[in-house]
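> When you get a sec, could you give me coordinates for this:
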Amino acid sequence: MFSRLMAMVLATALMMINIPQYTAASVSVSARSAILMEQDSGRILYEKEANKVRRIASITKIMTAILAIESGKMDDMVKVSDRAVRAEGSSIYLKAGEKIKLEDLVYGLMLRSGNDSAVAIAEHVGGSLEGFGFLMNKKAEEIGMKNTHFANPHGLDDHEDHYSTAYDMALLTRYAMNNEIYQKIAGTKVHRAPNPNESWDRVWKNKNRLLTELYEYSTGGKTGYTKRAKRTLVTTASKENLNLIAVTLNGPDDWNDHISMYETAFKTYDIVEVLPEGIIEDIDEEYYKGKVYLKHPYNYPVSKEEKDKFKIDIKLQKPETEWEDSRAIPGVIGQATVYLDGEPIKKLPLYYKHDPIKEDKSLLDYFKGLFTSIAGVKTNG
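Prediction:
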């Protein structure tokens, strides 16, 4: 019962925070570092040296893609520079001086891992490779990627200070997957782009074999490889209501690593509604009864054994004397802390439902009165 868990306390700063809860899953992977994260809650379902700093190769391009998308310049025509054409490694075979839509560059970046595309994007969005590097690291800081530094837009081994972790790359992917344009591009199997230099269009097939042929629940991701980083892979998968993110760094058998993590999680976890949206009915305090509500439901992935291990602690502000006028009551009046097996996993703001303000006159009557006053009907003369 919520009433048993209620505590009346003085107001404190209330923040929506998420504390991912880790639980071991029975799975084995070949990768040196790995993580499996539930996308919506951020819960870590499996990890192996997930915070170990490593080289990341072309999964770097997830950051390049989301910055391009968020720039608002996807319809821009980008002039390809000599520097972009000279980029080593995988390529979409751009030619110096040609103009190509930024949107198509992002498709070439994500599907074919074009390093020439990465440089062209960086120069157009950031003004230069150095300027784009600043944007990459600024965004990484905003997302909370604490063990990451970007030195280029493609992930080539041309800088010693270009690195991340499996956990940080999962955070980045979780952020990117909130963007519908990114979702669409990362989940595209084949893209066709105009080719100004030839009579045929460019046709790019996604290198992510999990998406194109190996795993029916795959929804997107990004591949990577360099001699120093070895094989790196980020993928996403969804089944029923469970949305997952998998990351492996230096994984010689990465396709099977990801499938193994996904299959284990889909068999082990279900999404449950911990708190529904709307009025919290079990609050018996007279002042707040029928008035405290959640704006959104709170769902969380749990195993069968964990479903009965949730506890809710509700804390509400002590009513103030000046609240006799209900309009003085603040919108946020408390918080609900969700515990799983004794550990806090989420703090949710609680809102006060204000009664609609009753007016003596309708809005139409008000404007009628205003008009007649202006017209002089109610004045002497």
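
> Please make it C-alpha for all contacts and neighbour counts, starting now.
Noted.

> Skipping its backbone neighbours, what lies nearest the spatially most central residue of the chain in space?
Closest residue to the average C-alpha location of the chain: Tyr175 at 2.3 Å, with Cα atoms, centre = their mean. Of all residues not flanking Tyr175 in the chain, Ile143 sits nearest, at 7.3 Å (Cα to Cα, 6 or more residues apart in numbering).

> and if you look at Lys239?
Tyr217 (6.2 Å).

> Would you confirm that that neighbour contacts Asn241?
No: contact criterion Cα atoms under 8 Å: Tyr217 and Asn241 do not qualify, at 11.8 Å.

> Please identify which of these two sits among more neighbours.
The residue with more neighbours, out of Tyr217 and Asn241, is Tyr217; 18 against 12, by other Cα atoms under 10 Å.

> Now do the contacts for the more buried one.
The contact partners of Tyr217, by Cα atoms under 8 Å, 6 or more residues apart in numbering, come to 211, 237-239.

> Of these, which belong to strands?
Counting by DSSP state E, the contacts of Tyr217 place 237-239 in strands.

> and of the residues you listed, the nearest to Ser260?
Ala237 (12.1 Å; Cα to Cα).

> what's the spacing between the closest one and Ala87?
Per Cα to Cα, to the nearest Å, Ala237 is found 32 Å from Ala87.

> more crowded one of the two?
For the pair Ala237 and Ala87, the greater number of neighbours falls to Ala237 (24 against 18), based on other Cα under 10 Å.

> How about that one: what's its closest non-neighbour residue?
Ser218 is the one closest to Ala237 (Cα to Cα, 6+ apart), at 4.2 Å.

> Near that neighbour, how many residues? Count them for me, please.
Ser218 has 25 neighbours, counted by other Cα under 10 Å.

> again, but for Pro194
Under the neighbour criterion other Cα under 10 Å, Pro194 is assigned a count of 14.

> Could you also give me the structure for this second sequence? I'd like to compare it with the first:
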Amino acid sequence: MRYTRVRAGVAALCAAALLTIYTGTGSLAHGWSAEDETVGYTTIAQDPTLSAVAPEVAMPSGILRTMDGRTLWSRDPDAQRAMASTTKIMTALVVLEHAEMSDVVTVSRDAAGVGEAEIDLRPGQEITVGMLLEGMLVRSGNDAAIALAEHVGGSLDGFAVMMNQKAADLGLSHSSFANPHGLDEPGHYSSAQDLATLSTLAMSDPRFAEMVSQPSVMVDDGQGGAKRYESSNKLLGTYEGANGVKTGWTNKAGYCLVASAQRNDIGLVAVVLGTDSEDERFDEARVLLDWGYEHYRPIEVATAETTAALVPVTDYLDRTVPAVVGESVTVPVFDLDGEISASADVVHEVEAPVLAGQRLGTLTVRQGERLLAQVPIVAVRDVAAPDTWERIEIWFTRIWRSVFGGQLQAPAVPLV
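Next comes the predicted model:
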């Protein structure tokens, strides 16, 4: 009896410890709580069992989203944080909107002298917008960012106004931009959620997507030659499907990364903010992307020629036509959002003639409240109208059965 009480006490202490980790002080020690972390649309505070399936990452703020905007996981996604050179995603968007890739930029002394990461621009050097964008996005050149900002906005302040207008247009309510490169400055911040939204839009532009997928880039040195710069994104070429987007680091922001990948027509974007080391941001992004591809994958939710019902043909006494699912449908499904259900809405009866492929209803597939697919249900074969003698026979038979009993029409048979 005493052993039982001791064992129960140990179990209670373990449960209390887990509750502390996911609802209070344990996670708060790392800067977040169970209210901050979601799997799908449910916080761990609402359903503590989700802690067992959530990705094991330590970042203070981050998000994993599909390229079509569905959030699979997040932690404190609206926290306003310094975001370092992930700023350059917005810089590139504004430049692509207001300049041509072939435009020629004359590099100012301010641009050439900014310091930190750079592509060694020289004052007075003439270089195209396209090459500056590649140097800014692949190498993370701050000098390229300033040269582009001055060219498009007239000045750094003018370009910051354009960045903030773009943020407002996109509904990025947790972002404010003070410069084009991301060095720490008052009033310069974003959030994991906003960066995911921004990156998804940027990756929809083929010019941007091509640039950020490059493992290296050649940039004119202003002296008749060119210099190769390697991408700062270590996922490129080392992680299956990795195709972008941008790294960043400052003292205030810590190590940051917006990472994207594409596999089997499924695109994911992972935002990692505020890790303690360069390698950690890549490790955490890998964990998020692996977790995403494990739990969000294509599933066949409707199979062609599955019989949904047997539909009575009213012109006959006992004839039905099979109503089948018209086509197979495969859609990405997040398996942690619950069970998948299907319901068929099929007509109760149909008049002859019936033609093969004639629509008789709709199959609706849902996961909880989320609509996954709606698929036509169709007649599997032709049913001709009865000829004159058949009609006479059916008419007399129905009169007889109306008086003495019997089936006047085949019953509907739902199967889904």
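
> quick one: what's aligned to the residue nearest to Lys239 of structure 1 in structure 2?
Using TM-score structural alignment, the equivalent of Tyr217 of structure 1 in structure 2 is Gly241.

> thought Val212 of structure 2 was touching Lys246?
Yes: counting by Cα under 8 Å, Val212 of structure 2 touches Lys246, with 7.3 Å between them.

> where do the contact lists of these two overlap?
137-138.

> From Leu214 of structure 1, how far out is Asn195 of structure 1?
30 Å.

> ok so, going back, in which helix or strand would I find the residue nearest to the centre of structure 1?
helix 166-176 (DSSP states H and E).

> Mean per-residue distance, that helix versus structure 2.
Averaged over the aligned pairs, helix 166-176 of structure 1 sits 0.5 Å from structure 2 after superposition, using mean Cα distance after the TM-score superposition for structure 1.

> There's contact between Met145 of structure 1 and Asp168 in this structure, I believe.
Yes: counting by Cα under 8 Å, Asp168 is a contact partner of Met145 of structure 1 at 4.9 Å.

> For the stretch 151-300 of structure 1, which segments count as helices?
166-176, 180-186, 209, 254-268 (DSSP state H, counting those that start in this stretch).

> how near is Val274 of structure 1 to Ser303 of structure 1?
13 Å.

> Average offset of the host helix or strand of Lys138 of structure 1 relative to structure 2?
Assigned by DSSP H and E, Lys138 of structure 1 belongs to helix 129-143. Mean deviation of helix 129-143 of structure 1 relative to structure 2 after superposition (mean Cα distance after the TM-score superposition for structure 1): 1.1 Å.

> what sits up against that helix?
Residues from elsewhere that reach helix 129-143 of structure 1 (Cα under 8 Å, 6+ apart): 63-64, 67, 119, 122-123, 125-126, 146, 148-153, 171-172, 175.

> isn't there a helix covering Ala118 of structure 1?
Yes: judged by DSSP: H, G, I helix; E, B strand; the rest coil, Ala118 of structure 1 forms part of a helix.

> which ones are touching the corresponding residue of structure 2 for it?
Per TM-score structural alignment, the equivalent position to Ala118 of structure 1 in structure 2 is Ala145. Contacts of Ala145 of structure 2 were listed using Cα under 8 Å, 6+ apart, and they are 88, 91, 111, 132-133, 136, 180-181.

> can you check Ala270 of structure 2 too?
Counting by Cα under 8 Å, 6+ apart, Ala270 of structure 2 has contacts 62-65, 196, 257-260, 285, 288-289.

> Show me what it lines up with in structure 1.
Match for Ala270 of structure 2 (TM-score structural alignment): Ala246.

> ok, back up a step: counterpart of the residue nearest to Tyr175 of structure 1 over in structure 2?
Match for Ile143 of structure 1 (TM-score structural alignment): Leu170.

> secondary structure class for the aligned partner of Ser91 of structure 1 in structure 2?
By TM-score structural alignment, Ser91 of structure 1 lines up with Glu118 in structure 2. Put simply, Glu118 of structure 2 is coil when judged by three-state DSSP.

> For Glu118 of structure 2, give me its contacts.
136, 139-144.

> go on, Ile44 of structure 1?
The contact partners of Ile44 of structure 1, by Cα under 8 Å, 6+ apart, come to 20-23, 35-38.

> Spell out for me the ChimeraX command that would select the buried members of these.
Buried members of those, defined by 16 or more other Cα atoms under 10 Å, are picked up in ChimeraX with:
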select :20,21,35,36,37,38
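
> Alright, calling it a day.
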